[in-house]
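In: just a sequence and a predicted model for now, questions to come.
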Amino acid sequence: MRKTEALLIGGRSGAGKSSVGWEVAALLRAADVGHAYIEGDTLDAVHPAPDGDPDRSRITERNLAALWANYTDLGCHRVVYTNTASVLGSEERLFAGALRGPRIVRVLLTASDATVEERLTRRELGSELQQQLRRSAYMARRLEEQAADGTHRVATDGRRIGDIAADVVAATGWNPRKSPETISRPGRAN
């Protein structure tokens, strides 16, 4: 069995994680590079927090492990995962457990306060804009200070999503031009 490879895309709210994650997945699909795409923010979307799991880390790990088991049953060995804090060294345990010790590439997407405010103002149509802006500023500082060693930083200010995604894919070393790989399907070699 191949070793799991995980691309973790982190960044403050408004940095472009979801948009870039979907574009990375599109680039990999176009190059026929097998992968799964997981939006980490959805793995702990439960209220109230489960008893004994106030930061929801255990439910996140359980849900990630369950999804990954389904994807590995299909022959998948690469995952693109987006979540604000995924690039923090303190998150290593989550991926080591749920993905069974993957090779990890971390990419921190960065954006200025002005860019983030403009993006979040367009996105947050409900009551949480001010909370999102405060949390985004806090996480920007935390991510910059505590990102794991070796984390690649990719600026998103004033750039096209396709260009950002290409930089992110380049950081993985998953060079589709040299050796395209696909998720195994019946009647198709891996």
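Out: On my side now, so go ahead.

In: drop to CA atoms for contacts and neighbour counts, all remaining ones
Out: Will do.

In: and the most centrally placed residue in the chain, how far from Ala25?
Out: By Cα atoms, centre = their mean, the chain has its centre lying nearest to Thr82, at 1.9 Å. The gap separating Thr82 from Ala25 is 11 Å, by Cα to Cα, to the nearest Å.

In: try it against this one:
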Amino acid sequence: MQTALVLSGPPGVGKTTVGWRVFDRCIDLELAPAFADLDLLGAAWPPPVDDPHQARLKAANLSVIWSNYRAAGHRRLIVAGVVENPAERQLLETAVGGPVVICRLDAPDAELADRIRHRGREAGDSLDHLVRRASELSAQLTADDISDFTVSTADRTAETVADEVVKRWIS
């Protein structure tokens, strides 16, 4: 099993929710897991013009956090966050000191929009922008797929998705 698993996908697909369930499964398997959410590691404004999604900042912060987790005895890292291209994958691999396994989570655009609208974090123009971004990013991630495997979250519980992710990651 690779040390680091990255759950990638568009907004609303369930990266963080599934990530926590994968974390729980890894605890049950005594794999000494740790969890990081790239959105939180890049929560700074304004972003640099040449890095609008804060990929470099997220990777730099992940490197420090993973170093601290390892020093505390953790051996598996679960990361929730969008990985759009090979350069971003390379940044994450450098941050964790080795290869990452990327699981692209996928769901239909209508389901993504519904989830985004019902989670209550965005409103107005921000909500409309995020729904459009989810659809665009879903198409981009499918067309330019850099994942190692894909798991659908459509009409499935986070627990069921996590079980499949862990099975495919560990196998």
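Out: In hand now; what should we look at? The model shown is predicted, which means the values in this text are computed figures rather than measured ones.

In: superposed, what's their TM-score?
Out: With the length set by TM-score structural alignment, normalised by the length of the second structure, the two chains reach a TM-score of 0.89; 169 aligned residues with a Cα RMSD of 2.0 Å.

In: the second structure: which residue goes with Asp44 of the first structure?
Out: Residue pairing (TM-score structural alignment): Asp44 of the first structure is matched to Gly42 of the second structure.

In: how about Ala114 of the first structure?
Out: Alignment note (TM-score structural alignment): Ala114 of the first structure maps to Ala110 of the second structure.

In: could you check how far the nearest residue to Leu57 of the second structure once chain neighbours are set aside is from Val13 of the second structure?
Out: Among residues not flanking Leu57 of the second structure along the chain, Gly42 sits closest, at 5.9 Å (Cα to Cα, 6 or more residues apart in numbering). Distance of Gly42 of the second structure to Val13 of the second structure, computed by Cα to Cα: 19 Å.

In: ok, the two, which is more surrounded?
Out: Taking other Cα atoms under 10 Å, Gly42 of the second structure and Val13 do not tie; Val13 has more neighbours (27 against 19).

In: thought the more buried one was touching Cys103?
Out: No - the pair Val13 of the second structure / Cys103 is not scored as a contact, 11.9 Å apart, by Cα atoms under 8 Å.

In: what about the closest residue to Asn85 of the second structure other than its chain neighbours, which helix or strand?
Out: Spatial nearest neighbour of Asn85 of the second structure, chain neighbours left out: Ile146 (6.7 Å); criterion: Cα to Cα, 6+ apart. Using DSSP states H and E, Ile146 of the second structure is not contained in any helix or strand.

In: who does the longest strand along the second structure touch, helix- and strand-wise?
Out: Counting by DSSP state E, the longest strand found in the second structure is strand 100-106. Judged by 3 or more Cα pairs under 8 Å, 6 or more residues apart in numbering; DSSP states H and E, strand 100-106 of the second structure is in contact with strand 4-8, helix 86-96, strand 149-152.

In: how much space between the residue of the second structure most remote from its centre and Leu137 of the second structure?
Out: Distance from the C-alpha centroid of the second structure, by Cα atoms, centre = their mean, peaks at Gly124 (25.1 Å). Distance check for Gly124 of the second structure against Leu137 of the second structure: by Cα to Cα, it reads 20 Å.

In: for Ala15 of the first structure, which non-adjacent residue is closest in space?
Out: Spatial nearest neighbour of Ala15 of the first structure, chain neighbours left out: Ala111 (5.3 Å); criterion: Cα to Cα, 6+ apart.

In: that neighbour contacts Gly158, correct?
Out: No - using Cα under 8 Å, Ala111 of the first structure makes no contact with Gly158, being 9.2 Å away.

In: of the helices and strands packed on strand 100-106 of the second structure, flag the one that's most buried.
Out: Per residue and on average, the most neighbours among those fall to strand 4-8, with a mean of 25 (mean count of other Cα atoms under 10 Å).

In: for the very next helix or strand once past it, grab the matching residue range in the first structure.
Out: Per DSSP H and E, the first helix or strand lying C-terminal to strand 4-8 of the second structure is helix 15-28. Aligning helix 15-28 of the second structure against the first structure (TM-score structural alignment) gives residues 17-30.
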